[in-house]
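Trainee: Mind folding the following:
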Amino acid sequence: MVDSMAPEAQQTQARPRGRMRAAQREFTRSRLIDAAIEVFAERGYAKATVDEIADRAGATRATFYLHFKAKSDMISELMARGEEHYRSVYQDLGPIAHAPTTASVRRWLATAMREWDSVAGFARPIGEAASIEPQIHALTVAQQSREIGELADALRNGAPALSVKDAEVYASVLLAPLRYYFELYLRGQRFDERRVLDVMATSWMAVIGRIAEQPKRRRTAAAGVAAQSR
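Mentor: A predicted model of the protein is given here:
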């Protein structure tokens, strides 16, 4: 029997079906990742199994392998989710870097630290996986470089005269204590958050304030040279 449906109608009918299948695949993939986060939190990355993750997601082992080659492949997805949480936080730093005060820097740091609750479920298994999977370790190194780049971009948004290389050096220096206390937080080690924020804000302000002052110092120096030449 010959199909009398016009090619255009067939294509129109195929497109919604294709979109539905793609949406279903994405839903299943997301469900598997959510399940992995739960299993990693309960069992740890090393002890978690593919069967446990698939079962928690209400899927089969075969379905898992349609989306991932191994549980280590899920780590890049967790890293992407963690980065998404911080992207807007770094964007908010640009205006602060333009005219920083210790209070505004402290508020930004407090906001960044509040995000730790949201990303802990991603960060713990990432750290565990990086310690035993060389390819994951390489991904975390690349992620740290991206984080430095994002902070460097935020600093340059506030001080466009700052060179890219200098901004990256400043960013790496500023991030070091924040990462240190994040690691303590992940390990469940308590610390005096208020005191840490006070001291960190002061040290960040010393750096960011210097960056913000550079264009002013250049203008003052240029004005002085111009006055001497008259």
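
Trainee: rest of the way, CA atoms for contacts and neighbours
Mentor: Noted.

Trainee: What sits closest to residue 77 if chain neighbours are left out?
Mentor: residue 33 (7.6 Å; CA to CA, 6 or more residues apart in numbering).

Trainee: buried stuff in the helix or strand where that neighbour lies?
Mentor: Element membership for residue 33 (DSSP states H and E) is helix 7-43. Of the residues in helix 7-43, those with enough neighbours to count as buried (16 or more other CA atoms under 10 Å) are 28-29, 31-41.

Trainee: Can you name the next helix or strand after that helix?
Mentor: The element immediately downstream of helix 7-43 (helix or strand, assigned by DSSP H and E) is helix 50-56.

Trainee: and that following helix, which residues are buried?
Mentor: Within helix 50-56, the residues scored as buried using 16+ other CA under 10 Å are 50, 52, 53, 54, 56.

Trainee: do the same with stretch 70-88
Mentor: By neighbour count, with 16+ other CA under 10 Å as the criterion, the buried positions of stretch 70-88 are 71, 72, 74, 75, 78, 79, 82, 83, 86.

Trainee: Contact partners for residue 57?
Mentor: Contacts of residue 57 were listed using CA atoms under 8 Å, 6 or more residues apart in numbering, and they are 31, 32, 34, 35.

Trainee: Second input sequence below; structure requested for side-by-side comparison:
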Amino acid sequence: MPANSKQSLRDEQKLQTRARLLDAAKDLFATRGYAAVRVDEIAAAGGASRATFYLHFTSKLEVLRAIAEQSTAPSALHFYEDLDRVLDTGSRAEFVAWMTRAIAWFHEYKDLLPAWDEATALEPEFREIARRGILALPNAMTSYLARWPAARRDEARLRVELLVAQLERFFTRWAMQGTIDVTAAQAAEVLTDIWFPALQTPAPAQAGSE
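Mentor: Next up, the predicted model:
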């Protein structure tokens, strides 16, 4: 077998091992949270040794970070790029539809949310990753930000960050703790009542107004 074929085979095997470790970690984090899972358990569930694990990742935290970068971060960014488009339409109905999709997105990733929360509380590095992730969301909304006066764009970003925070908190209480008794459709309507007006661009200042 040519040397380059052997190298390609080794590279493919490494990619497969890494993927197995990520899938194993995702399952473990979803069922047991972040703190309780050990590197040895991830390696065993992925069909690898502890030494092999450390060929691919430096720590349990790096695995969780890779899962976030691989799945949740890109899709979350897409949702706020889509929100930018929705706000351009000025349509409340479009906003309700977006809110419904956002709730469904949280539901897709709900099994991993406790692990994110644990890692954010326990790991300063992951807390910084989470902070950067939140900051990236309003920055993806270029049309929305451009409609705000330059002096108020930090406020515009804050409004989006508060929307993200409320959606996360609502979903935790609704789908995970069961302390809010409402349908997804009802929640989307009420959240729209709150956030559709809150995200509107301020009217231009009138000439001569104080």
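
Trainee: that older thread, mind putting the buried residues of stretch 70-88 of structure 1 in JSON lines, secondary structure and distance to residue 192 of structure 1 included?
Mentor: Below are those laid out as JSON lines (DSSP: H, G, I helix; E, B strand; the rest coil; distance: CA to CA, whole Å):
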{"residue": "71", "secondary structure": "helix", "distance to residue 192 of structure 1": "36"}
{"residue": "72", "secondary structure": "helix", "distance to residue 192 of structure 1": "35"}
{"residue": "74", "secondary structure": "helix", "distance to residue 192 of structure 1": "34"}
{"residue": "75", "secondary structure": "helix", "distance to residue 192 of structure 1": "31"}
{"residue": "78", "secondary structure": "helix", "distance to residue 192 of structure 1": "29"}
{"residue": "79", "secondary structure": "helix", "distance to residue 192 of structure 1": "28"}
{"residue": "82", "secondary structure": "helix", "distance to residue 192 of structure 1": "25"}
{"residue": "83", "secondary structure": "helix", "distance to residue 192 of structure 1": "26"}
{"residue": "86", "secondary structure": "helix", "distance to residue 192 of structure 1": "23"}
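
Trainee: Can you tell me which of those is nearest residue 99 of structure 1?
Mentor: Distance ranking of the buried residues of stretch 70-88 of structure 1 against residue 99 of structure 1, using CA to CA, places residue 86 first at 21.5 Å.

Trainee: What's that closest one aligned with over in structure 2?
Mentor: When structure 2 is aligned by TM-score structural alignment, residue 86 of structure 1 is paired with residue 76.

Trainee: any idea which element residue 83 of structure 2 lies in?
Mentor: Residue 83 of structure 2 is part of helix 73-89 when elements are defined by DSSP H and E.

Trainee: what residues does that helix touch?
Mentor: Counting contacts by CA under 8 Å, 6+ apart, the residues outside helix 73-89 of structure 2 that touch it are 94-95, 98, 102, 133, 136-138, 140-144, 200.

Trainee: just stretch 119-137 of structure 1 next, same as before
Mentor: By CA under 8 Å, 6+ apart, stretch 119-137 of structure 1 touches 37-38, 40-41, 44-46, 72, 75, 78-79, 81-82, 85, 138, 140, 186.

Trainee: Would you check the span in structure 2 matched by it?
Mentor: Counting by TM-score structural alignment, stretch 119-137 of structure 1 sits on residues 109-127 of structure 2.

Trainee: Buried residues, stretch 193-209 of structure 2. List them.
Mentor: Using 16+ other CA under 10 Å as the test for burial, stretch 193-209 of structure 2 gives 195, 196.

Trainee: before we move on, what about stretch 168-184 of structure 1?
Mentor: 168, 170, 171, 172, 174, 178, 181, 182, 183.
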